[in-house]
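Novice: Sequence and predicted structure are below.
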Amino acid sequence: MGAKKRIPSPDELRDYDHAVAGHAGTLCDADGELFIKPCTQTEIDFYQAVEANGYRDFAEIMPLFMGDLQLSNPQDVPLDDALLGVVSDAGIETNKDSIAAKIVEQVAKVVPSAVADCAASWVPTQGKKIKTDRSVVLENASFGYKKANILDVKLGVRLWADDAPAEKKRRFDAISKQTTHGNLGFRIAGMKVYHGSGDETKWDKEGYMIYDKDFGRLTVNDDNVVDAFRTFIFNKTAGIDQALGRAVCAAFVRDLERVEEVLSNHETRMYSSSLLFIFEGDGAALSAAIEKNNEIMERESAEAYTCPPVSRTNIGLDNRMDSGIALEDEDDSANGDEDEDDLQLPKIYTLKLIDFAHAEFTPGLGPDENTLTGVRSLLRIFRELAGEDD
């Protein structure tokens, strides 16, 4: 049986405070299983509040939180050899001096939080990465897919927090009025679709059609928004036929219902948070993953599961298909000759609530209806795409 990857504890990750977590952008570890994202202290506080208060239902709809990192100058604290092999936008770095030079460069760019958050000096980021010395370490939700289709949907009618400067409020209110935020409570912030166009010249080098933020701002409106989601899911060019597409939509419906339930049961306020939709975008791989999932579920159902195996029209979170967690007997030695890959639930789809730079728990204020407006609109759309209205 192959060796399992050891996931470091939050305390161990905090020790790696050199933050190869690239403040020019997000990074992954060398295996791609961890996602390292520059963030504000507020976002770290929100993850820690979920953990500290034992909100298991809330943690279930968020990416798995592994800890946080803080950028330090390697001239002050020597680099640990364990940091070699970190993935950056430029590729894999294995030279300690090269990594140290990059970190020194990033330290020099960091703006103190007090300055960065100053309301009087707020200006639009224009898509640039935030300047911060803190990063959050998460499980990479897109890890394990052959060709992951990814959709980022920003939630809310109102997009600004109470402490936002007046200019930011004015600008974000204008965005809300001009986009689907105003009536539906969400906007497509970007998506990538494997073989997402019949015209191959529009694909990137990995075969994806990329829809940037302007797609959701300038192209998508209240009248054609359902077609935009249809473009994300149904794709004959990649082998996603009507039956497969409807199955994926039905799975997202079940998870959206769970997100709605959790948000309705907690008192929070979050602004500009997003829902991240991921599913296997290669039709052949998607069909194979469902079949493999069925085999595993049938094999283990007598002891571990009470729900039926999935089909092309019945896939969902209740069957744990987004987890990628190995199924193990209490006695590992009993399965010593069995390949670990045969016991691994394949990645089929994932839905996670992300981006908590302006999020907090607010006891006494009731559920976050601003965010729930977007979730409920998405539920209506995915139910339509799943054929539930037929």
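Specialist: Now that the structure is in, tell me what you want to look at.
Novice: from here on, contacts and neighbour counts on C-alpha atoms
Specialist: Fine.
Novice: where do the strands sit along the stretch 1-150 of the chain?
Specialist: 27-28, 34-38, 65-70, 86-88, 91-93, 134-139, 148-155 (DSSP state E, counting those that start in this stretch).
Novice: Adding distance to residue 196 and mean neighbour count, write those strands out as a markdown table.
Specialist: Putting these into a markdown table (distance: least, Cα to Cα, whole Å; neighbours: other Cα atoms under 10 Å) gives the following:
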| stretch | distance to residue 196 | mean neighbour count |
| --- | --- | --- |
| strand 27-28 | 25 | 22 |
| strand 34-38 | 25 | 24 |
| strand 65-70 | 31 | 22 |
| strand 86-88 | 27 | 19 |
| strand 91-93 | 26 | 13 |
| strand 134-139 | 26 | 23 |
| strand 148-155 | 9 | 24 |
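Novice: Can I get these in a markdown table including distance to residue 383?
Specialist: A markdown table is the format used below for the strands of the stretch 1-150 of the chain (distance: least, Cα to Cα, whole Å):
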| stretch | distance to residue 383 |
| --- | --- |
| strand 27-28 | 34 |
| strand 34-38 | 31 |
| strand 65-70 | 30 |
| strand 86-88 | 39 |
| strand 91-93 | 41 |
| strand 134-139 | 28 |
| strand 148-155 | 17 |
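Novice: Verify the stated contact: residue 183 with residue 157.
Specialist: Yes: between residue 183 and residue 157 a contact is recorded at 7.4 Å, counting by Cα atoms under 8 Å.
Novice: More neighbours: the two, which one.
Specialist: residue 157 (28 against 17; other Cα atoms under 10 Å).
Novice: what's near enough to touch the more buried one?
Specialist: 176, 181-186, 370-371, 373-374 (Cα atoms under 8 Å, 6 or more residues apart in numbering).
Novice: Nearest to residue 195 among those?
Specialist: If you rank these by distance to residue 195 using Cα to Cα, residue 186 comes first, at 25.4 Å.
Novice: Three-state assignment for the most centrally placed residue in the chain, please.
Specialist: Geometric centre of the chain, nearest residue: residue 276, 4.6 Å, by Cα atoms, centre = their mean. Recorded secondary structure, residue 276: strand (DSSP: H, G, I helix; E, B strand; the rest coil).
Novice: Tell me who's in contact with it.
Specialist: By Cα under 8 Å, 6+ apart, the contact list for residue 276 reads 150-153, 350-354.
Novice: from what I can see residue 278 touches residue 142, true?
Specialist: Yes: the criterion here is Cα under 8 Å, and residue 278 meets it with residue 142 at 6.8 Å.
Novice: buried ones in stretch 181-199?
Specialist: Residues 181-197 are the ones in stretch 181-199 that count as buried (16 or more other Cα atoms under 10 Å).
Novice: Break down the stretch 1-150 of the chain into its helices, ranges please.
Specialist: Secondary structure of the stretch 1-150 of the chain (DSSP state H, counting those that start in this stretch): helices located at 10-15, 41-52, 56-60, 96-109, 113-116.
Novice: take a look at this one as well, against the first:
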Amino acid sequence: MTTENIARSPQIGGHTDGVLATEDDMLLIKQALPVELQFYRAIAAASDPQITALRPWIPRFLGTLTLQGEIDPDAPTSETNIPVKPLSESSSSRNDNKDEFGFSLVLENLTHPFSKPNILDIKLGTVLYDENAPPDKVARMIKTAETTTTLRTGMRLTAFQVYDNASGDPVLTPKTYGKSISAEQLPEGFERFFPVAGTQGLPAPLLLQILELLREDVQDIRDVLADIELRMIGASLLILYESDAARAEEGIKWMLRDPDEDEQESEDEDEDDEEEDGPPRPYDVRLIDFAHTRFTAGKGPDDGVLLGLDTILDQLDRRMAAVRSI
């Protein structure tokens, strides 16, 4: 893999330590924790149809890199020499030139296709601690689950951003919001992330189309996970959609186009002409953060994660009903 440079990459709802991005913003370089790397490799190598069905719903995994030293803007890049820039300023100020990152995952950057992405990270599951966690962390995570929406609903809203139509800047809602609301207040949270046209938000008909398509994908993810025996501790569902109305509408029209018309048009064109890829999709939804995800043969699916996805489906239904009534 050849890149020009690696720079900072912000994350919504997750840790930023060790997360880098290529200069073209198409790829993320993320510290590879052993369990997460094992998970990505297992998915990539799997032949079991139940496991391969998960591939479309996780970020595309392009392999690993070993990132060493500090960034050198004047150094040439090659497949084996990529200047790197640590995400934190404290890291970039170090002078020990040690390999701080070790093996790193190379993943697609899910935000890249979007002009102004609205982004929501939803923590899944009722259990927040790994089987190897120390007792003090277990106690802390149990309390967090009990005092937030996690234990009751199997999900918790973490940080999210929604672009302001007037300023053109993203407005961040911090993780403290998701920890502070009750299960009964979840509709308010989904309304904040899926607002209807105003200072923030898409026109109601356009937002409704995105919500309907998004719900179908979340249902597909739920169906896939119901057939896989694993435990997803700390994993999230990441939802993105385009806040630029014109761009979102163009993407929707392309997704909902008549494939028969496309086939007829292609027959009328020269066979050597390259087929247009079309505009970017107006939304995306993926599972992310697998640092504590393991396959658990004989133990069935993760009921806590399935509960969380059921809650999300219910909240999407509620939001669609509210948008239809406008």
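Specialist: Thanks, I have the structure now. All values reported here derive from a predicted model rather than from experimental measurement.
Novice: sorry, back to before: let me have the contacts of residue 157 of structure 1 in JSON lines, extended by secondary structure and distance to residue 333 of structure 1.
Specialist: Listed next are these as JSON lines, based on DSSP: H, G, I helix; E, B strand; the rest coil; distance: Cα to Cα, whole Å:
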{"residue": "176", "secondary structure": "helix", "distance to residue 333 of structure 1": "57"}
{"residue": "181", "secondary structure": "helix", "distance to residue 333 of structure 1": "54"}
{"residue": "182", "secondary structure": "helix", "distance to residue 333 of structure 1": "57"}
{"residue": "183", "secondary structure": "helix", "distance to residue 333 of structure 1": "57"}
{"residue": "184", "secondary structure": "helix", "distance to residue 333 of structure 1": "53"}
{"residue": "185", "secondary structure": "coil", "distance to residue 333 of structure 1": "52"}
{"residue": "186", "secondary structure": "strand", "distance to residue 333 of structure 1": "50"}
{"residue": "370", "secondary structure": "helix", "distance to residue 333 of structure 1": "51"}
{"residue": "371", "secondary structure": "helix", "distance to residue 333 of structure 1": "48"}
{"residue": "373", "secondary structure": "helix", "distance to residue 333 of structure 1": "50"}
{"residue": "374", "secondary structure": "helix", "distance to residue 333 of structure 1": "48"}
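Novice: Rebuild those as a markdown table, extending it with distance to residue 35 of structure 1.
Specialist: Supplementary listing: the contacts of residue 157 of structure 1 in a markdown table, determined by distance: Cα to Cα, whole Å:
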| residue | distance to residue 35 of structure 1 |
| --- | --- |
| 176 | 29 |
| 181 | 28 |
| 182 | 32 |
| 183 | 33 |
| 184 | 30 |
| 185 | 27 |
| 186 | 25 |
| 370 | 28 |
| 371 | 25 |
| 373 | 29 |
| 374 | 26 |
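Novice: Go through the residues you listed and say which is closest to residue 43 of structure 1.
Specialist: For the contacts of residue 157 of structure 1, the nearest to residue 43 of structure 1 is residue 371 (16.7 Å; Cα to Cα).
Novice: what lines up against that closest one once you look at structure 2?
Specialist: In structure 2, the residue matched to residue 371 of structure 1 (TM-score structural alignment) is residue 305.
Novice: list the contacts for that match?
Specialist: 124-126, 154-155, 232.
Novice: Go again with 10 Å.
Specialist: For residue 305 of structure 2, the contact set (Cα atoms under 10 Å, 6 or more residues apart in numbering) comprises 123-127, 153-155, 222, 225-226, 231-237, 311.
Novice: And the helices in the stretch 101-250 of structure 2, which stretches?
Specialist: Using DSSP H, counting those that start in this stretch, helices in the stretch 101-250 of structure 2 cover 135-147, 150-153, 175-180, 186-193, 204-225, 245-255.
Novice: looking at those, which is buried most?
Specialist: Highest mean neighbour count of those: helix 150-153, a mean of 23 (counted as mean count of other Cα atoms under 10 Å).
Novice: Distance of the counterpart of residue 158 of structure 1 in structure 2 relative to residue 233 of structure 2?
Specialist: Residue pairing (TM-score structural alignment): residue 158 of structure 1 is matched to residue 127 of structure 2. Going from residue 127 of structure 2 to residue 233 of structure 2 by Cα to Cα, to the nearest Å gives 6 Å.
Novice: what range in structure 1 matches stretch 34-41 of structure 2?
Specialist: Stretch 34-41 of structure 2 maps onto residues 41-48 of structure 1, going by TM-score structural alignment.
Novice: Can you point out the buried residues in the matching stretch?
Specialist: Quick answer for stretch 41-48 of structure 1 (16+ other Cα under 10 Å): 41, 43-47.
Novice: From these, pick the one nearest residue 100 of structure 1.
Specialist: So of the buried residues of stretch 41-48 of structure 1, ranked by how close each gets to residue 100 of structure 1 (Cα to Cα), first place is residue 41, at 24.3 Å.
Novice: ok, now how distant is the nearest residue to the closest one once chain neighbours are set aside from residue 282 of structure 1?
Specialist: Counting by Cα to Cα, 6 or more residues apart in numbering, residue 41 of structure 1 lies nearest to residue 134, which is 7.1 Å off, once chain neighbours are set aside. Residue 134 of structure 1 sits 36 Å away from residue 282 of structure 1, taking Cα to Cα as the criterion.
Novice: Equivalent analysis for residue 60 of structure 1, please.
Specialist: Residue 60 of structure 1 is 26 Å from residue 282 of structure 1, by Cα to Cα.
Novice: hmm, back to that, isn't the residue nearest to residue 41 of structure 1 right next to residue 37, touching?
Specialist: Yes: with contact defined as Cα atoms under 10 Å, residue 134 of structure 1 reaches residue 37; the gap is 8.5 Å.
Novice: Can you check which residues contact both of these two?
Specialist: Common neighbours of residue 134 of structure 1 and residue 37 (Cα under 10 Å, 6+ apart) are 19, 21, 23, 68-69.
Novice: Out of the residues you listed, give me the two with the largest separation.
Specialist: Across these, the longest distance by Cα to Cα is 13.7 Å; it joins 23 and 68.
Novice: that older thread, mind listing the shared neighbours of residue 183 and residue 157 of structure 1?
Specialist: Joint contacts of residue 183 of structure 1 and residue 157 (Cα under 10 Å, 6+ apart) are 176-177, 373-374.
Novice: Sort out which one of those residues lies nearest residue 33 of structure 1 for me.
Specialist: Using Cα to Cα, these come closest to residue 33 of structure 1 at residue 374, 29.2 Å.
Novice: That closest one contacts residue 263, correct?
Specialist: No: at 11.7 Å, residue 374 of structure 1 does not count as touching residue 263 under the criterion of Cα under 10 Å.
Novice: ok, average deviation of stretch 243-262 of structure 1 from structure 2?
Specialist: Compared with structure 2 after fitting, stretch 243-262 of structure 1 has a mean deviation of 1.2 Å; criterion: mean Cα distance after the TM-score superposition for structure 1.
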